[in-house]
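Q: okay, sequence plus prediction incoming.
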Amino acid sequence: MASFEPVTSVVRALTVLRIVNDLDFASIKQIHKLSKLHRSTVLRMLETLMHEGYVTRDEQSGMYRPTGKTLLLSRGFDEKRQLSQLASPTMLAFRERIGWPSDLAILDGHEMMIVETSREYNIMAINHQAGVRAPLLLTSLGRAYLAFCTPAKQEKLLATLAASSRSVNAAARNDPAGVQKMLEDVRQKGYAIPDPDFNSSSSSGSGLITGFSVPVFCGGEVFASLSTSFLISAMSLEKGVETLLPALKETADTLSELISKNYG
């Protein structure tokens, strides 16, 4: 949940930019109709976007169109899409091998973000689609990444989490020693499991699904984390680790090699 109410002018400017981008050539009348904004507001947003270089006006037709600068806004998305396309075949092969799906997530800000998943649209897809964010301290994806960070990076991330007021980061504020113990356990075992309470919450599938994660490395440093998930009714977490961990680690090693050679 956002800490503040959305800034109305920013929302309006983004709405106008999206419409111009969708239409390629757009008139004030078209933008007004699609955005439901007053014409004077549309004009003010367009002039602001022109000032910042994202929109230009054709002098002959009076129509507005996006500039090449808008491509800069998709740079991060394109990088993530490249990673998704790179990882997808390996993750699908893993699913065919073990019969359960996997998720690949990278650090985005101070959370993990799923960039690729081999889940089909069913109960296993609950809250695990590409683009979904996962808390660092409560999910196996977050824990696997955080545990294998360099000490300096881990310290910086934990300090940021401790300064946050979000409930998902409470352990960093209230029990830093417990967090360090948990991370050391992850490093020793080589894999991470989710927080039991968080995993049984409605936001994570109402306790129907469990799983675990391992780190994915690039250039000797942790780059992402890879998880596999399965129905608790099919097997316990302990049995899942015993059965699936070797294959998950092997897949993570394959992804590490692919990413090191081809990504970026």
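A: Received, thanks. No experiment lies behind these values; they were computed from the predicted model shown. Residues are numbered from 1 along each chain as shown.

Q: for the rest of this, base every contact and every neighbour count on C-alpha atoms.
A: Fine.

Q: who's in contact with the closest residue to Ser102 other than its chain neighbours?
A: Nearest residue to Ser102 in three dimensions, chain neighbours excluded: Thr228, at 4.2 Å (CA to CA, 6 or more residues apart in numbering). Taking CA atoms under 8 Å, 6 or more residues apart in numbering as the definition of contact, the neighbours of Thr228 are 100-103, 211-213, 248.

Q: check these and tell me the two furthest apart.
A: Comparing all pairs in these by CA to CA, the longest separation belongs to Trp100 and Ser213, at 13.3 Å.

Q: between these two, which is the more surrounded one?
A: A side-by-side neighbour count of Trp100 and Ser213, using other CA atoms under 10 Å, places Ser213 first with 31 against 17.

Q: for the one helix or strand Arg75 maps to, name the packing helices and strands.
A: Arg75 belongs to helix 75-98 when elements are defined using DSSP states H and E. Identification of packing neighbours for helix 75-98 by 3 or more CA pairs under 8 Å, 6 or more residues apart in numbering; DSSP states H and E yields strand 102-108, strand 111-117, helix 237-262.

Q: coming back round to it: would you mind putting the contacts of Thr228 into CSV with distance to Lys153 alongside?
A: Shown next, in CSV, are the contacts of Thr228 (distance: CA to CA, whole Å):
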residue, distance to Lys153
Trp100, 32
Pro101, 30
Ser102, 26
Asp103, 23
Gly211, 26
Phe212, 22
Ser213, 20
Leu248, 25
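
Q: tell me the one among these nearest to Gly142.
A: For the contacts of Thr228, the residue nearest Gly142 by CA to CA is Ser213; the value is 8.6 Å.

Q: below is an additional structure, to be compared with the one above:
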Amino acid sequence: MDNELIRAVVRALSVLRLMNTAQRWTIHELHGQTQLPKSTLFRVLATLQHEGYVKVDPARGQYTLNAKVRELSAGYSEQTRVVTAGAPIALRVTREIKWPLAIGVRDGEVMVVAHSTMPYSPMAVHSTTIGHRLSLTESAIGQAYLAHCSVAERNSMLDLFELSLGVRSETGMQEIRGKLSQVRHDGYAVRRPGQHNDSATLAVPIFHQGEAIAALGMTIFGRLMSRRLVEQFVPILKVTAHEIAVAVFDDPEPHA
């Protein structure tokens, strides 16, 4: 029974993939391409029609995909592509430099660590940070993203933060805008340790078409953060971020 259910799913997916290559199909055409029995095709199409993924023109005997098929790709976003393509690249670089890397993506008003190589780093300060929610304005990954995303997106986020800070927020917002301006000028962000034993993070944006769509961060022992370390690792992080962008989008933009 289980095997039959799996075969039914495979057949339905193969029909959907085939139908995506042309606008209209007859049973005869689908039969010729899939080699499935016409009786099976009728059942597959009837099921897909019932679920809203396929519609039929009875007068012409033609089947077409319905708009609902777009829902099948809704969860596979640009951010998902960055994480999928970036994970093996981040792992390779971690094995080279030893320090753990993380890919952060925006989720509403925060950044979320969508991938982390901490489990593979001998220098990890935590077992993993996957799923950690980071401030857009206080974390290095958040600042690297917010300083380099589109102007419209950045202004929208800052408007939200200003509302949350209250009426006496002018000084605080000036500090945030000034910090983001500096990060934009430098091309990277640094989260320095609050205490001697805290960790520190160095982060750069991952660009597509001149705007950040994610951020790449490297976490180290806080007491090691220095200008020399920044100068050593920022170029490596920028090259890695560019490599991720190329893997996702074949993006020709320079990484520097």
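A: Done, it's in. This structure is a prediction, so every number in the text was calculated from the model and none was measured.

Q: just the angle for the helix holding Arg75 of the first structure relative to strand 102-108, thanks.
A: Counting by axes from the mean of the first three to the mean of the last three CA atoms, to 10 degrees, helix 75-98 of the first structure lies at 150 degrees to strand 102-108.

Q: tell me roughly how far helix 75-98 of the first structure lies from the second structure on average.
A: When the second structure is overlaid, helix 75-98 of the first structure sits 2.9 Å from its aligned residues on average, using mean CA distance after the TM-score superposition for the first structure.

Q: in that helix, what counts as buried?
A: 80, 83-84, 86-88, 90-92, 94-95 (16 or more other CA atoms under 10 Å).

Q: buried stuff in the helix or strand where Asp197 of the first structure lies?
A: Under DSSP H and E, the secondary-structure element containing Asp197 of the first structure is helix 196-199. Going by neighbour count (16+ other CA under 10 Å), the buried part of helix 196-199 of the first structure is 198-199.

Q: check which element follows that helix along the chain.
A: strand 209-218.

Q: starting at the chain centroid, how far to that next one?
A: When distances are taken as CA atoms, centre = their mean, to the nearest Å, strand 209-218 of the first structure is centred 14 Å away from the chain's centroid.

Q: rewinding a little: please report how far the counterpart of the residue nearest to Ser102 of the first structure in the second structure lies from Gln232 of the second structure.
A: Residue correspondence, TM-score structural alignment: Thr228 of the first structure in this structure matches Met218 in the second structure. Distance, Met218 of the second structure to Gln232 of the second structure, using CA to CA, to the nearest Å: 12 Å.

Q: burial count for the residue lying closest to Ser84 of the first structure once chain neighbours are set aside?
A: When the adjacent residues along the chain are set aside, Ser84 of the first structure lies closest to Glu116, with 5.1 Å between them (CA to CA, 6+ apart). Around Glu116 of the first structure sit 25 other residues, with neighbours defined as other CA under 10 Å.

Q: circling back: can I get the helices and strands packed on helix 75-98 of the first structure in CSV with distance to Thr160 of the first structure?
A: Shown next, in CSV, are those (distance: least, CA to CA, whole Å):
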stretch, distance to Thr160 of the first structure
strand 102-108, 13
strand 111-117, 11
helix 237-262, 27
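
Q: to Leu34 of the first structure, which of these lies closest?
A: Ranking these by proximity to Leu34 of the first structure (CA to CA) places strand 111-117 first, at 31.1 Å.

Q: for the closest one, packing partners?
A: Packed against strand 111-117 of the first structure by the contact rule (3+ CA pairs under 8 Å, 6+ apart) you find helix 75-98, strand 102-108, strand 133-135, helix 140-147.

Q: quick one on the thing from earlier: check which helix or strand covers the match of Thr228 of the first structure.
A: Secondary structure assignment for Met218 of the second structure, by DSSP H and E: strand 211-221.

Q: how much does that strand stray from the first structure?
A: Its match in the first structure and strand 211-221 of the second structure itself, once the structures are fitted together, sit a mean 0.9 Å apart by mean CA distance after the TM-score superposition for the first structure.

Q: and the residue nearest to Thr150 of the first structure when sequence neighbours are not counted, how many neighbours?
A: Leaving aside its chain neighbours, Thr150 of the first structure sits nearest to Glu221 (7.4 Å; criterion: CA to CA, 6+ apart). Residues lying near Glu221 of the first structure (other CA under 10 Å) number 12.
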